[in-house]
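K.L.:
Give me a 3D structure for the following:
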Amino acid sequence: MADTDFTLIIGNKNLSSWSLRPWVLMKHFEIPFAEKMIRLDQPDTRATIKDVSPSGLVPCLIHDDTHIWDSLAIAEYLAELYPDQHLWPRGQKARALARCMASEMHSGFSSLRGTWPMDFVKEGKGLWGGPGVRKDVTRIITLWEDALERYGASLGGPFLFGRFSIADAMYAPVVSRFRTYGPLRVSEPIAEYLEAMWTLPAMQEWGEGARKEADAGWYRG
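P.N.:
Here you go, the predicted model:
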């Protein structure tokens, strides 16, 4: 498919975990897009977002006259537009597992998200949280270990299904949270996966944007 006129509406790079997901996916697969950032937690934030996103939330992908206002829906839309890119893993069973994992991230892990809001530029806070966070972390690591064991190495590693995919993009904010609120003791395969995700060029580029926000004095404390 030829280059397409996409605009991706996002929130602050240090704070907006949902914005990170489609952004890192599009950057990694070199899908061209214009970026429009709306600063969160401002008096006019809600009204400004509502002008461009039907849900009043970010992210929102605008393609011609179509607005897609959900991270997973954006990923699915792009997978349909760019089938040769294989945004989902190759192989029916691998795709089924990847979709289950992405959907579980999309709808679950409320304790982790509520207790550990994304703070991309911070590391090593050492805030573990209560049993709900522990349960979420344990479940996420179990999912990762299963995918890595069944598909990661056999499909060329180092990501959950060998090549970077939508499943990895959906868990990118969790990688950030583990660095922010850890350190966590994890197995070697999980440590290697976390490192591969963190050093992904698209993740590093997002981090540069988050640090620029911090340097500009957007965040205190």
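
K.L.:
Please make it C-alpha for all contacts and neighbour counts, starting now.
P.N.:
Noted.

K.L.:
all helices for this structure, in order.
P.N.:
Applying DSSP state H to the chain gives helices spanning 17-28, 45-50, 71-81, 92-107, 110-115, 131-147, 166-181, 188-198, 201-215.

K.L.:
I have a second one here; can you model it like the first so I can compare?
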Amino acid sequence: AICEYLAEAFPDARLWPEDPDLRALGRGAASEMHAGFRALRLECPMDLARPVEAVALSDEAQADIARVRALWSDLLARSGGPFLLGNWSNADAFFTPVATRFRTYAVEVGRPELAAYMDRLLTWPDFLEWEAAGRLET
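P.N.:
Okay, here's the model as predicted:
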């Protein structure tokens, strides 16, 4: 709801793409992220201060990871990248926390284009500012 409000309140920010097909796909992916991936969330909680270390993951978490990979692959292929819907969008905001989990728990994304996408998310200046503020919390 917050992302939809911001997209409507600040249309010049282009938080969703103009292309209606990409916009619909992005909203669907964001909804899936918002409501799904329970095992991944439980087994790999977001913790920016945690040292990078792989953990054993259940079959359910592995299935969540496979679904994220599939979503990322499909959207990057459809949009041409460099972000899920071409330019940075609300969809990327939804998946940045997943990228931090993948980094923290040393989850391999497999394909080079997925690693490059994850790197773009984790080096995006707005994310770096947010991450630095988050690391100051105790």
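
K.L.:
Could you tell me the TM-score of the two chains?
P.N.:
Scored against TM-score structural alignment, normalised by the length of structure 2, the superposed chains reach a TM-score of 0.94; 138 aligned residues with a C-alpha RMSD of 1.2 Å.

K.L.:
can you redo the helices of structure 1 as TSV with mean neighbour count?
P.N.:
Formatted as TSV, the helices of structure 1 follow (neighbours: other C-alpha atoms under 10 Å):
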stretch	mean neighbour count
helix 17-28	23
helix 45-50	16
helix 71-81	18
helix 92-107	15
helix 110-115	16
helix 131-147	16
helix 166-181	23
helix 188-198	16
helix 201-215	16
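
K.L.:
Output the residue interval of structure 2 matched by stretch 170-182 of structure 1.
P.N.:
Here stretch 170-182 of structure 1 aligns to structure 2 at residues 94-106, judged by TM-score structural alignment.

K.L.:
contacts for the matching stretch?
P.N.:
30, 33-34, 44-48, 50-55, 107-109, 118, 121-122 (C-alpha atoms under 8 Å, 6 or more residues apart in numbering).

K.L.:
swap the cut-off to 7 Å and go again
P.N.:
30, 33, 44, 46, 50, 51, 52, 53, 54, 55, 118, 121 (C-alpha atoms under 7 Å, 6 or more residues apart in numbering).

K.L.:
ok, those residues vs residue 90 of structure 2, which is closest?
P.N.:
Nearest to residue 90 of structure 2 among the contacts of stretch 94-106 of structure 2 is residue 30, at 7.7 Å by C-alpha to C-alpha.

K.L.:
Quick check: closest non-adjacent residue to the closest one.
P.N.:
residue 91 (5.4 Å; C-alpha to C-alpha, 6 or more residues apart in numbering).

K.L.:
returning to that earlier point: possible to save the helices of structure 1 as TSV with distance to residue 37 of structure 1?
P.N.:
Rendered in TSV, the data for the helices of structure 1 read as follows (distance: least, C-alpha to C-alpha, whole Å):
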stretch	distance to residue 37 of structure 1
helix 17-28	10
helix 45-50	10
helix 71-81	15
helix 92-107	22
helix 110-115	22
helix 131-147	29
helix 166-181	18
helix 188-198	22
helix 201-215	11
